[in-house]
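# sequence plus predicted model, see below.
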Amino acid sequence: MHITLMKGKIHRASVTEADLHYEGSISIDRTLLDAAGFLVHERVEIYNIETGARFATYVIEAPNGSGTIGLNGAAARLAMIGDRVIIVAYASFDEAEAKFFSPRVVLVDPENRILPG
């Protein structure tokens, strides 16, 4: 049996860009990608804290240290610049792995800088 667990998340990130005319995805600062353990092109779920909207897309890399959280394409209609979002990636584990796995949780300030802790 396989179990799906949260692999990593970026909690309460602020949307910095929304580009309806881009072909799709979410742009995430490379620093945050590394901290959360996200891979480029990985599927992520996005939960808009402000509106309750929930949607999925894939990750593209934004410049390291930029603080960018950019919604592109159709996703740009589901959040506005300044909205706070939770970005989560999930992974499938067998039962033995699942018992010992610990997800990466990244807390950020309003400028999307990683908070200590």
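Yep, that arrived.
# from here on, just use CA atoms for contacts and neighbour counts.
Will do.
# now the residue nearest the centre of the chain: which helix or strand?
The structure's the chain has its C-alpha centroid closest to Ile87; by C-alpha atoms, centre = their mean the separation is 2.9 Å. Assigned by DSSP states H and E, Ile87 falls within strand 84-94.
# give the buried residues for that strand.
If you call a residue buried by 16 or more other C-alpha atoms under 10 Å, then strand 84-94 has these buried ones: 84-90, 93.
# so which elements touch it?
With contacts defined as 3 or more C-alpha pairs under 8 Å, 6 or more residues apart in numbering; DSSP states H and E, the packing partners of strand 84-94 are strand 2-14, strand 43-48.
# for the very next helix or strand once past the shortest one, packing partners?
Same thing as strand 43-48. Going down the chain from strand 43-48, the next helix or strand is strand 54-62, by DSSP H and E. Secondary-structure packing of strand 54-62 (3+ C-alpha pairs under 8 Å, 6+ apart): strand 25-29, helix 30-36, strand 43-48.
# most tightly packed of these?
Burial of those is given as mean neighbour count (mean count of other C-alpha atoms under 10 Å); strand 25-29 ranks first at a mean of 26.
# what's that one packed up against?
Helices and strands touching strand 25-29, as assessed by 3+ C-alpha pairs under 8 Å, 6+ apart, comprise strand 54-62, strand 69-72.
# take the one below as the second:
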Amino acid sequence: MEDVMRVMLKSKIHRAHVTEANIDYEGSITIDKRLMQEADILPYEQVQVLNVNNGARFETYAIEAEPGSGEIGIQGAAARLATVGDTVIILSYCQVEDEKA
């Protein structure tokens, strides 16, 4: 096969704790800016969130929270899938040419 692109894990924030769940917000996940920088996640980048407590998985986009705040805020409809104190894993992916994978 020629020109195969593989989707590979790029970034992972492991076992973060939800500090906010706000169903009345537009949507997204707010993440401490420092954590985003350390994990190489950009503002508005698509992320997958895995809830260790209840097994829920959902996709959304990242928004920066105050640096050093430790904030992990689940916003909008996704707030039905996580509550304050839940442990989550936040993942982002990239596409890589097959020969570079």
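Thanks, I have it. Here the structure is a predicted model, which means the values were calculated and not measured.
# where does the TM-score land?
Overlay of the two chains. TM-score (TM-score structural alignment, normalised by the length of structure 2): 0.95; 98 aligned residues with a C-alpha RMSD of 0.6 Å.
# give me the neighbour count for Asp83 of structure 1.
Asp83 of structure 1: 16 surrounding residues under other C-alpha atoms under 10 Å.
# what is the aligned counterpart of it in structure 2?
Under the alignment defined by TM-score structural alignment, Asp83 of structure 1 corresponds to Asp86 in structure 2.
# could you do Arg54 of structure 1 as well?
Residue pairing (TM-score structural alignment): Arg54 of structure 1 is matched to Arg57 of structure 2.
# verify the stated contact: that match with Ala78.
No - the criterion here is C-alpha atoms under 8 Å, and Arg57 of structure 2 misses it with Ala78 at 9.5 Å.
# the two: who's more crowded?
Between Arg57 of structure 2 and Ala78, Ala78 has the larger neighbour count (other C-alpha under 10 Å), namely 22 against 16.
# coming back round to it: now the residue nearest to the centre of structure 1: how far from Leu71 of structure 1?
Per C-alpha to C-alpha, to the nearest Å, Ile87 of structure 1 is found 11 Å from Leu71 of structure 1.
# likewise for Glu50 of structure 1?
Glu50 of structure 1 is 15 Å from Leu71 of structure 1, by C-alpha to C-alpha.
# what about these two, which has more around it?
Neighbours per residue, other C-alpha under 10 Å: of Glu50 of structure 1 and Leu71, the larger number sits with Leu71, 28 against 12.
# what do we get in structure 2 for that one?
Counting by TM-score structural alignment, Leu71 of structure 1 corresponds to Ile74 in structure 2.
# follow-up on the earlier one: show me the contacts for the residue nearest to the centre of structure 1.
Residues near Ile87 of structure 1 by C-alpha atoms under 8 Å, 6 or more residues apart in numbering: 9-11, 13, 44-47.
# nearest residue to it other than its sequence neighbours?
Nearest residue to Ile87 of structure 1, sequence neighbours excluded (C-alpha to C-alpha, 6 or more residues apart in numbering): Ile46, at 4.6 Å.
# my read: that neighbour touches Ala56, true?
Yes - the criterion here is C-alpha under 8 Å, and Ile46 of structure 1 meets it with Ala56 at 5.9 Å.
# Phe93 of structure 1 matches what in structure 2?
Taking TM-score structural alignment, the alignment pairs Phe93 of structure 1 with Val96 from structure 2.
# now swap in Leu20 of structure 1 and tell me
Under the alignment (TM-score structural alignment), Leu20 of structure 1 pairs with Ile23 in structure 2.
# how far away is its match from Glu45 of structure 2?
Where Glu45 of structure 2 is concerned, Ile23 of structure 2 sits at a distance of 20 Å (C-alpha to C-alpha).
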